[in-house]
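Undergrad: Need coordinates for the following:
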Amino acid sequence: MTLTPNLYMADSFLESFDRLPQGQRKKVREFLGKFRSDPTAAGINYEPIHDTRDDRVRTVRIDRAYRAVMLHPNMGADYVLVWVDHHDEAMAWAKNKLFPVHPATGAIQVLDLELVEEANSRAADELAAKPLDAYALFETFADADLIRAGVPEMLLPSVRALHSADGLERLRPYLPPEAHETLFYIANLGCAVDEALRHAGVEADTPVDATLALEH
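TA: Coordinates of the predicted model:
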């Protein structure tokens, strides 16, 4: 018996879907219908990506030219769509990505490892230039608190190096949006983590009805 799949969609998937020509959007919707009927059908054409940094990543066939990037986190009935694009572009986009889970919401975050390395390198330079008596912006928060605020573990060194709100703003392009917003409330309003999460509107995710979400 085939399990009915639970389809989730990362914000990155919706952004990539919005860039597609109208005809390709229709094909994505058709694919979703077929996928929900039987995620094990041969026509889904799961393909791993060689040398990817996240072994949960697969691509699936939309048509001869387009593929979607999908995570199958627990090998059960849950699937997460994270990107859709031309075949080669989809493969290239996914190859250097990691997809950690936000601990407070269960939402998938998208991390580009090249950007993570760049952010941590810049943080190390800033830390070396920081005055010895400078106050670290989040020094009173444990790593577990920052992770709960949405900071990916790999970016903790960058966040730990911050000593001003301006520095947090410079780090913004490297952080998941919900993590930056939560840190903003902590740094600028003195909020505790739970209060900052509420201000940022961060709530637990629920399964997405992919067909309805793409009807636009």
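Undergrad: Going by C-alpha atoms from here, please, whenever you check contacts or count neighbours.
TA: Noted.
Undergrad: and the residue nearest the centre of the chain, how far is that from Arg64?
TA: Among the residues of the chain, the one closest to the centroid is Gln109, at 2.0 Å (CA atoms, centre = their mean). Gln109 sits 28 Å away from Arg64, taking CA to CA, to the nearest Å as the criterion.
Undergrad: And for Gln24?
TA: For Gln24, the distance to Arg64 equals 11 Å [CA to CA].
Undergrad: ditto for Ala119
TA: Taken as CA to CA, the span from Ala119 to Arg64 is 37 Å.
Undergrad: The two: which is more packed in?
TA: Ala119 (21 against 8; other CA atoms under 10 Å).
Undergrad: check contacts around the more buried one.
TA: Contact partners of Ala119, counting by CA atoms under 8 Å, 6 or more residues apart in numbering, are Leu155, Ser158, Leu171, Tyr174.
Undergrad: Could you also give me the structure for this next sequence, so I can compare it with the first?
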Amino acid sequence: MNAATQYRVSYDLGCLRSLKKLPDRISAKFLDMMTRFMSDPSAHGLNFESVRGTGDRGVKSVRIDQGYRAIAFITGHDVMFLHVNNHDDAYRWAERREVRIDAATNGIRVVEAVEVEKEVGTAKTTAADAPALLAAIPDERLLALGILTEELPKVRQLRDQEDLDRSQDAFDATSYNILFALAAGYSDAEIRTLVGIKSADEDTEEKAAPTFADIIASDESRQHIFIPETEDELRRVFEGDLAGC
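TA: Okay, here's the model as predicted:
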């Protein structure tokens, strides 16, 4: 990573949730590292390393201390932190993740990759055979609303609302919002408005493919991605507002 380059640093809310589960000393070390990097990237360049086994070359790791690693996604002049955990668990998490630009939702999707052909075969059962929570909703409707194909097996394993609540970190943030809304009885139109998906009869004028830099600054992405403007804002979120993640 070129230390002379100015990078825009952002944090997926999943990263902030992962920090809440770790010892306070690790959160403090991570905050100190991020504050120094934000104040002067040219003097405090981070040593990002490739993650062996991941299919996404933008997914990198960075050392917090001997036992803990942060996982980030790097593209262009953007660095988005995704997860923090102990060394082995952080790498296991990273090996299964990839980051996508989703033009349909105008957002960034952090996806847990699965062997689709092998596992989705189980997901493509009839809705009546599925566990109770979303048994009445067929795969086609889930996909049309924005659930990712790779996530269908996990959706079909949900038994009740508590199961969904416990599974928040297993789903992309947009997908979790869709599932939560479905479980709460929202209509498809209400869900599309919630996550910013255009319906089929809306303007379909062909446009240039959006870039990561374009999408991450969108209102839709800001629902689950935090981009601090100042060190004070960064510290306020890390030291006081993590409880709201």
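Undergrad: hey, where'd the strands end up in structure 1?
TA: Ranges of strands in structure 1, per DSSP state E, are 6-9, 47-48, 57-61, 66-71, 78-86, 97-98, 111-112.
Undergrad: Put together TSV for those, with mean neighbour count and distance to Arg148 of structure 1 on each row.
TA: Listed next are these as TSV, based on neighbours: other CA atoms under 10 Å; distance: least, CA to CA, whole Å:
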stretch	mean neighbour count	distance to Arg148 of structure 1
strand 6-9	20	21
strand 47-48	16	31
strand 57-61	23	24
strand 66-71	24	22
strand 78-86	22	21
strand 97-98	19	18
strand 111-112	18	16
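Undergrad: quick one: which of those is nearest Leu20 of structure 1?
TA: For Leu20 of structure 1, the closest of those is strand 78-86, at 7.8 Å, according to CA to CA.
Undergrad: circling back to that earlier point, surely the residue nearest to the centre of structure 1 and Val82 touch.
TA: No. When contacts are counted by CA atoms under 8 Å, Gln109 of structure 1 is not listed as touching Val82 (9.4 Å).
Undergrad: where do the contact lists of the two overlap?
TA: In contact with both Gln109 of structure 1 and Val82: Ala10, using CA under 8 Å, 6+ apart.
Undergrad: would you list every one of the helices in structure 1?
TA: Secondary structure of structure 1 (DSSP state H): helices at 11-18, 22-37, 87-95, 113-129, 143-148, 156-160, 165-171, 177-189, 193-199, 210-213.
Undergrad: Can you lay out the ones you listed as CSV showing distance to Thr105 of structure 1?
TA: Formatted as CSV, those follow (distance: least, CA to CA, whole Å):
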stretch, distance to Thr105 of structure 1
helix 11-18, 14
helix 22-37, 24
helix 87-95, 23
helix 113-129, 22
helix 143-148, 9
helix 156-160, 19
helix 165-171, 22
helix 177-189, 10
helix 193-199, 10
helix 210-213, 18
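Undergrad: Which of the ones you listed sits closest to Val69 of structure 1?
TA: helix 87-95 (6.7 Å).
Undergrad: quick check: angle from that closest one to strand 57-61?
TA: Interaxial angle, helix 87-95 of structure 1 versus strand 57-61 (axes from the mean of the first three to the mean of the last three CA atoms, to 10 degrees): 160 degrees.
Undergrad: Can you give the distance of helix 87-95 of structure 1 from its chain's centre?
TA: Remark: helix 87-95 of structure 1 is offset 16 Å from the chain centroid, using CA atoms, centre = their mean, to the nearest Å.
Undergrad: ok, now stretch 169-179 of structure 1?
TA: For stretch 169-179 of structure 1, the distance to the chain centre is 12 Å (CA atoms, centre = their mean).
Undergrad: Please identify the buried residues of that stretch?
TA: Buried residues in stretch 169-179 of structure 1, counted by 16 or more other CA atoms under 10 Å: Leu171, Arg172, Tyr174, Leu175, Pro176, Glu178, Ala179.
Undergrad: biggest separation within those residues, which pair?
TA: Leu171 and Glu178 (13.1 Å).
Undergrad: residue contacts, the aligned residue in structure 2 for Arg29 of structure 1?
TA: Correspondence of Arg29 of structure 1 to structure 2, assessed by TM-score structural alignment: Leu31. Leu31 of structure 2 is in contact with Arg235, Phe238, counting by CA under 8 Å, 6+ apart.
Undergrad: Check the spacing between Leu31 of structure 2 and Ile227 of structure 2 real quick.
TA: Taking CA to CA, one finds Leu31 of structure 2 at 14 Å from Ile227 of structure 2.
Undergrad: Would you mind pulling the contact partners of stretch 145-160 of structure 1?
TA: Under CA under 8 Å, 6+ apart, the answer for stretch 145-160 of structure 1 is 100, 102-104, 116, 119-120, 122-124, 136-139, 143, 168, 171, 175-176, 178-179, 182-183, 193, 196-197.
Undergrad: Could you do stretch 90-104 of structure 1 as well?
TA: Against stretch 90-104 of structure 1 from outside (CA under 8 Å, 6+ apart): 49-54, 57, 59, 67-69, 83-84, 107-114, 147-150, 152, 202-204.
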